[in-house]
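K.L.:
Structure for the following, please:
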Amino acid sequence: MPLTCLTYNIHGGIGMDDALDLDRIVDVVRASGADLVALQEVDRHRRELTGHVDQAGYLARRLGMELAYAACLDDEPVAPSGERAQYGTALLSRIGLVDKGIRHLPCFDGSEQRGVLEAEVQVDGTPVRVLGTHLQWDREDERLAQAEAIVAGLDQRPTILLGDFNTEPGSPTHRLLATHLDDAWAGVGAGPGATFTAEPPPRRIDYIWLGGGLQARTAEIIDSVASDHSALRVVVELGRT
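P.N.:
Predicted structure coming up:
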């Protein structure tokens, strides 16, 4: 069974036009036909700018998908609901998520805590490990340390690693990951594959990585004004022997 995967930094639902509209995020994900979605910069009851909304819960309900959420920031309540103010990453799935958990990554002084959100899905009766992450934005040495921690936790299981890695092809972080996993866009994508064009120059910083016998069949960039990132869609299959 092909598995359609999407990674998307939603920028708190704030688009290139500075409008907050989660339904535009819903439209992008729904139109992609994704079975498995990794989201970054997802607020929960956090900022007035994003309406103190539980964005992860809202998106999961609108899309009819199962949710796993990992808070990178977890602060005292600021919303009238009294719920904790959180910011982090999410996994959404149409085919069920089991063994959900979060593993913290190295965090340098002055940076926000990052992590790997992990779950498992079944593809043709085979358990597939799913990892979603968002690496530090302003330090390559910190990103490299975080990538080293991710690599240290890999094994031989079929694995999909999705997220915003804030690093470009050829960087130390990219080279490290590429020694352990396959960069789906490099394998089957066409063109530069830039996913962040809000600031020049356009950059490819969002990735879907595959391991353990998984193979990318197609890859495409989905542009939208709904966020300052484009979404990356990859269709994945288990390798045939």
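K.L.:
only C-alpha atoms for contact and neighbour calcs from this point on.
P.N.:
Noted.
K.L.:
Can you give me the neighbour number for the closest residue to Leu20 other than its chain neighbours?
P.N.:
Distances taken as C-alpha to C-alpha, 6 or more residues apart in numbering place Ile14 nearest to Leu20, at 4.4 Å, with adjacent residues excluded. A count of nearby residues for Ile14, using other C-alpha atoms under 10 Å, gives 20.
K.L.:
so what's Ile14 up against?
P.N.:
20-22, 50, 226-228 (C-alpha atoms under 8 Å, 6 or more residues apart in numbering).
K.L.:
same question, Arg46
P.N.:
Contacts of Arg46 (C-alpha under 8 Å, 6+ apart): 52-53, 77-79, 84-87.
K.L.:
now do 10 Å
P.N.:
52-55, 73-79, 83-87 (C-alpha atoms under 10 Å, 6 or more residues apart in numbering).
K.L.:
Tell me the most packed of these, by neighbour count.
P.N.:
That'd be Tyr87 among those, by other C-alpha under 10 Å, with 25 neighbours.
K.L.:
So it sits against Asp74, correct?
P.N.:
Yes. With contact defined as C-alpha atoms under 10 Å, Tyr87 reaches Asp74; the gap is 6.9 Å.
K.L.:
In strands only, show me the contacts of Arg46.
P.N.:
73-75, 85-87 (DSSP state E).
K.L.:
Show me where the chain has its helices.
P.N.:
Ranges of helices in the chain, per DSSP state H, are 22-32, 55-63, 140-152, 172-178, 184-188.
K.L.:
Alongside the first, I'd like the structure of this one:
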Amino acid sequence: MTKPAPGPDQPPIPVRLVTFNTHHGVGEDARHDLPRLAKLLHSVDADVICLQEVDRYFGERSEDVDQALLLSRALDMQLAWGPAIDDPGPDDRPRQYGNALLSRLPILISDVHPLPGEGEPRSALRTMLELDGGTLWVTNTHLSAGRPDRRTEQVTALAALHTESMEAGVLVGDLNARPDAPELEPLQGRFSDAWDLAHDRDDQAGWRFWQREEGLTHPAHAPHRRIDQVWVTSGVTVAAAQVLDAGGASDHLPVMVDLLVQSGV
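P.N.:
Next up, the predicted model:
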């Protein structure tokens, strides 16, 4: 039986999303503390959590644990995993480092796309999530630091991952560039900066009154850079955006957005 098309009065679907560069669970005190990170992530009560700099059996810096799996179990959320570094390890257990997505929503599709550029390998984790009456595409990434030309190549590849049929889509992560940087220009034809679109926003990184509402996320102790971002397509409305206190859990601050996704897209 063909599913009837949604009516024009069908309300949009609320989705709370958080993006956070976790610095492989090492906080500002230089201590690896995964329970601290899990407690912080649990407190935000998000439907979707996008994490960067996550380790899976990567070595002593993160106590050689599978951070992605442990966090998904602690939060009782589904897991999608996208390694950027994938090296052979002992006992047939690869050493991996990359991006993770935790979700309360069913994950229908999950694929990993290596990004171009020299230096540290980078990748994008693309997922399709099931909503009640629709779907949401989420792409989670961490772009190269340093040379803008590397990011230009990577952003061009990211933009190509989102086709016209993906009307409701979100691109998130540590982009290592300000939102108006020239290398992010390829995003602007398909995406808009969620922070600018938000009807209500608050910047807890605004440690001086004139910095409020700027969305600053790095470094966590005295933020002056807005490199952790959320970009949305036309099928997604941004009700609110907020920079959260990381509680010392990372050298970045998390960004939380409350989205309204059009039904039936």
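K.L.:
Got a TM-score for the two of them?
P.N.:
Remark: TM-score between the superposed chains equals 0.93 [TM-score structural alignment, normalised by the length of the first structure]; 237 aligned residues with a C-alpha RMSD of 1.8 Å.
K.L.:
of all the helices of the first structure, which lies closest to Leu210 of the first structure?
P.N.:
Closest approach to Leu210 of the first structure among the helices of the first structure (C-alpha to C-alpha): helix 184-188, 6.7 Å.
K.L.:
shared neighbours of Tyr87 and Asp74 of the first structure, anything?
P.N.:
With C-alpha under 10 Å, 6+ apart, Tyr87 of the first structure and Asp74 have common neighbours 44, 46.
K.L.:
between the helices of the first structure, which gets nearest to Glu237 of the first structure?
P.N.:
helix 184-188 (11.6 Å).
K.L.:
how about the closest one: buried residues?
P.N.:
Across helix 184-188 of the first structure, burial judged by 16 or more other C-alpha atoms under 10 Å covers 184-186.
K.L.:
Now render these as JSON lines, adding distance to Leu63 of the first structure.
P.N.:
Formatted as JSON lines, the buried residues of helix 184-188 of the first structure follow (distance: C-alpha to C-alpha, whole Å):
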{"residue": "Ala184", "distance to Leu63 of the first structure": "25"}
{"residue": "Trp185", "distance to Leu63 of the first structure": "26"}
{"residue": "Ala186", "distance to Leu63 of the first structure": "29"}
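K.L.:
Out of these, flag the one nearest to Pro202 of the first structure.
P.N.:
Trp185 (15.6 Å).
K.L.:
Counterpart of that closest one over in the second structure?
P.N.:
Superposed on the second structure with TM-score structural alignment, Trp185 of the first structure falls opposite Trp195.
K.L.:
The nearest residue to its match once chain neighbours are set aside: what's it in contact with?
P.N.:
Distance criterion C-alpha to C-alpha, 6+ apart; nearest residue to Trp195 of the second structure, sequence neighbours excluded, is Ala241 at 6.0 Å. Taking C-alpha under 10 Å, 6+ apart, we find Ala241 of the second structure in contact with 16-18, 194-203, 213, 215, 230, 255-259.
K.L.:
corresponding residue for Ala241 of the second structure in the first structure?
P.N.:
Ala241 of the second structure maps onto Ala219 in the first structure, by TM-score structural alignment.
K.L.:
measure its match to Ile150 of the first structure for me?
P.N.:
23 Å (C-alpha to C-alpha, to the nearest Å).
K.L.:
In the second structure, what sits opposite the residue nearest to Leu20 of the first structure in the alignment?
P.N.:
Taking TM-score structural alignment, the alignment pairs Ile14 of the first structure with Val26 from the second structure.
K.L.:
Now do its match against His32 of the second structure, distance only.
P.N.:
Taking C-alpha to C-alpha, one finds Val26 of the second structure at 4 Å from His32 of the second structure.
K.L.:
Identify the contacts common to these two.
P.N.:
Common neighbours of Val26 of the second structure and His32 (C-alpha under 10 Å, 6+ apart) are 61-62, 249-250.
K.L.:
who wins for most neighbours among those residues?
P.N.:
Neighbour counts for these (other C-alpha under 10 Å) peak at Ala249, which has 29 neighbours.
K.L.:
Against Leu34 of the second structure, how distant is that residue?
P.N.:
The spacing between Ala249 of the second structure and Leu34 of the second structure, counted by C-alpha to C-alpha, is 9 Å.
K.L.:
any common contacting residues for those two?
P.N.:
22, 24-27, 40.
K.L.:
ranges for the strands of the first structure?
P.N.:
Using DSSP E, strands in the first structure cover 3-9, 36-44, 66-75, 85-93, 98-104, 115-123, 126-134, 159-164, 182-183, 206-211, 214-222, 231-238.
K.L.:
Serialize those to JSON lines and add fields for distance to Ala60 of the first structure.
P.N.:
As requested, these are arranged in JSON lines below (distance: least, C-alpha to C-alpha, whole Å):
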{"stretch": "strand 3-9", "distance to Ala60 of the first structure": "14"}
{"stretch": "strand 36-44", "distance to Ala60 of the first structure": "10"}
{"stretch": "strand 66-75", "distance to Ala60 of the first structure": "6"}
{"stretch": "strand 85-93", "distance to Ala60 of the first structure": "7"}
{"stretch": "strand 98-104", "distance to Ala60 of the first structure": "16"}
{"stretch": "strand 115-123", "distance to Ala60 of the first structure": "16"}
{"stretch": "strand 126-134", "distance to Ala60 of the first structure": "16"}
{"stretch": "strand 159-164", "distance to Ala60 of the first structure": "18"}
{"stretch": "strand 182-183", "distance to Ala60 of the first structure": "27"}
{"stretch": "strand 206-211", "distance to Ala60 of the first structure": "21"}
{"stretch": "strand 214-222", "distance to Ala60 of the first structure": "20"}
{"stretch": "strand 231-238", "distance to Ala60 of the first structure": "17"}
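K.L.:
so which of those strands gets nearest Arg175 of the first structure?
P.N.:
Closest among the strands of the first structure, using C-alpha to C-alpha: strand 182-183, at 10.2 Å.
K.L.:
so what secondary structure elements neighbour the closest one?
P.N.:
Applying 3 or more C-alpha pairs under 10 Å, 6 or more residues apart in numbering; DSSP states H and E, we find strand 182-183 of the first structure packed against strand 159-164, strand 206-211, strand 214-222.
K.L.:
That'll do, ta.
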